[in-house]
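Participant: Here is the input, now give the coordinates:
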Amino acid sequence: MLKFLVRGESVLEERLAQIGKMVDPESRLADIGTDHAYLPIALVKEGKIDFAIASDVAAGPLNNAKQDIEEAGLEEKIETRLGSGLETLRTEDQIDTVVIAGMGGKLMTNLLETAYQEGKAYPTLILEANIGEHLVRKWLMDHQYEIVAEQIIEVAGHIYE
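Facilitator: Predicted structure coming up:
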């Protein structure tokens, strides 16, 4: 994942920027597999959202996220959580938008299905599978989600849906 600096401001690389454009203003966001929390940091900084959970299954990437959130001064607006998939989310978080990006479609649908079986459903899913996109589309159809926006981009010779 790339992070660019322009005049001291953090700018998202193209793939994350396109994902960020799909987030509705004032959403309560969960970024699953957040890595450095670049997406929630950028969205809070630009005033598009006011609350996010940055979640990752690995302590190392989550520590990177915590450090980046602290450097941005956004500890009051972005919480970090260690755990697998959507298990880190609680009802009281009132999350309405879940971003899962940069993992395979099989893992992504397993995470979504585990949450669904636990009675967790979220109105808006923004998903970017790096392989197995057809599995994600099938899961969405099987669970009565409608694809309302789609962007396909090429970055450094790789196609992202």
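Participant: CA only for contacts and neighbour counts going forward, please
Facilitator: Noted.
Participant: what are the ranges of the helices in the protein?
Facilitator: 14-22, 38-45, 59-72, 105-117, 133-142 (DSSP state H).
Participant: can you put the ones you listed in TSV and add distance to residue 126 and mean neighbour count?
Facilitator: Listed next are the helices of the chain as TSV, based on distance: least, C-alpha to C-alpha, whole Å; neighbours: other C-alpha atoms under 10 Å:
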stretch	distance to residue 126	mean neighbour count
helix 14-22	7	16
helix 38-45	12	22
helix 59-72	20	17
helix 105-117	11	17
helix 133-142	11	15
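Participant: Can you say which of these is nearest to residue 53?
Facilitator: With C-alpha to C-alpha as the criterion, residue 53 lies closest to helix 38-45 of the helices of the chain, at 7.9 Å.
Participant: Show me what the closest one is packed against.
Facilitator: strand 9-12, helix 14-22, strand 28-32, strand 51-56, helix 59-72 (3 or more C-alpha pairs under 8 Å, 6 or more residues apart in numbering; DSSP states H and E).
Participant: Please identify the buried residues of the first one?
Facilitator: By neighbour count, and taking 16 or more other C-alpha atoms under 10 Å as the criterion, the buried residues in strand 9-12 are 11, 12.
Participant: isn't residue 62 right up against residue 56?
Facilitator: Yes. Taking C-alpha atoms under 8 Å as the definition, residue 62 is a contact partner of residue 56 at 5.8 Å.
Participant: Alongside the first, I'd like the structure of this one:
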Amino acid sequence: MKTSTRLRASSSSSTPLAHSWTYDVFICYRGADTRYHFADHLYSNLLQKGIKTFLADEVLNRGEELTLPMIFQAIGESRISVILFSENFASSEWCLDELVEIMQCKQSTNQIVWPIYYKVDPSDVRNQHGSFGEALVNHESKFEDDMEKVMRWRTALNDAANLAAWIFGDG
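Facilitator: The predicted structure is shown next:
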């Protein structure tokens, strides 16, 4: 993770003085797909390099419940967000809400956003095909009275898919 360390050091000098970062990195991931594989390894490697990283399961105390406002706060307090796109990412309303918040922070605080595609094709995210398309069609039927929510998710997916990224595994 030499890249992360180098970028962390170089980006700190360009950090706005008015903003205080609690975390260097926030990891957005679909637990069922990546929690005990890629996300855990990424988290461990970042910590070994001294990079303060937010991974939801790791910051909770036993018995503590994770809430979306708690997650949004962590996103807003992170200098970098890593979005770990995986096969079932778009099936999770929670992941999609996190993604919208990350993309908003990218605009409002110049947060750095690094997408990673784990065993998915970037074009499926961008064009919302495959499992991403199926999930969004399901969300549309579930949220037919709140199509703006689904449109925010679609826009955030497209915007994130247009960023430079890393691809791991066969997509």
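Participant: now what about the TM-score between them?
Facilitator: Overlay of the two chains. TM-score (TM-score structural alignment, normalised by the length of structure 1): 0.45; 114 aligned residues with a C-alpha RMSD of 4.3 Å.
Participant: To residue 28 of structure 1, which of the helices of structure 1 lies closest?
Facilitator: helix 38-45 (10.2 Å).
Participant: Now do the closest one against helix 14-22, angle only.
Facilitator: Helix 38-45 of structure 1 and helix 14-22 are oriented at 50 degrees to each other (axes from the mean of the first three to the mean of the last three C-alpha atoms, to 10 degrees).
Participant: still on that earlier bit, in TSV, list the helices and strands packed on helix 38-45 of structure 1 along with distance to residue 108 of structure 1.
Facilitator: As requested, the helices and strands packed on helix 38-45 of structure 1 are arranged in TSV below (distance: least, C-alpha to C-alpha, whole Å):
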stretch	distance to residue 108 of structure 1
strand 9-12	22
helix 14-22	16
strand 28-32	10
strand 51-56	13
helix 59-72	18
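Participant: Out of those, which is closest to residue 159 of structure 1?
Facilitator: helix 14-22 (9.8 Å).
Participant: Show me what that closest one packs onto, helices and strands only.
Facilitator: helix 38-45, strand 153-155.
Participant: Please identify which of those is closest to residue 71 of structure 1.
Facilitator: Of all the helices and strands packed on helix 14-22 of structure 1, helix 38-45 comes closest under C-alpha to C-alpha, at 10.2 Å.
Participant: And the contacts of that closest one?
Facilitator: 3, 10-12, 16-17, 20, 29, 31, 49-54, 65, 68-69, 72, 74, 77-78 (C-alpha atoms under 8 Å, 6 or more residues apart in numbering).
Participant: Can you lay out the helices of structure 1 as a markdown table showing distance to residue 97 of structure 1?
Facilitator: Below are those laid out as a markdown table (distance: least, C-alpha to C-alpha, whole Å):
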| stretch | distance to residue 97 of structure 1 |
| --- | --- |
| helix 14-22 | 10 |
| helix 38-45 | 12 |
| helix 59-72 | 19 |
| helix 105-117 | 13 |
| helix 133-142 | 15 |
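Participant: wait, which of these is closest to residue 99 of structure 1?
Facilitator: Closest among the helices of structure 1, using C-alpha to C-alpha: helix 14-22, at 8.2 Å.
Participant: quick one on the thing from earlier: quick one: closest of the helices and strands packed on helix 38-45 of structure 1 to residue 129 of structure 1.
Facilitator: helix 14-22 (11.6 Å).
Participant: where exactly do the strands run in structure 2?
Facilitator: 23-29, 53-54, 78-85, 112-118, 166-168 (DSSP state E).
Participant: now the ones you listed as a markdown table including mean neighbour count and distance to residue 127 of structure 2?
Facilitator: Formatted as a markdown table, those follow (neighbours: other C-alpha atoms under 10 Å; distance: least, C-alpha to C-alpha, whole Å):
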| stretch | mean neighbour count | distance to residue 127 of structure 2 |
| --- | --- | --- |
| strand 23-29 | 23 | 20 |
| strand 53-54 | 24 | 29 |
| strand 78-85 | 24 | 14 |
| strand 112-118 | 20 | 14 |
| strand 166-168 | 14 | 17 |
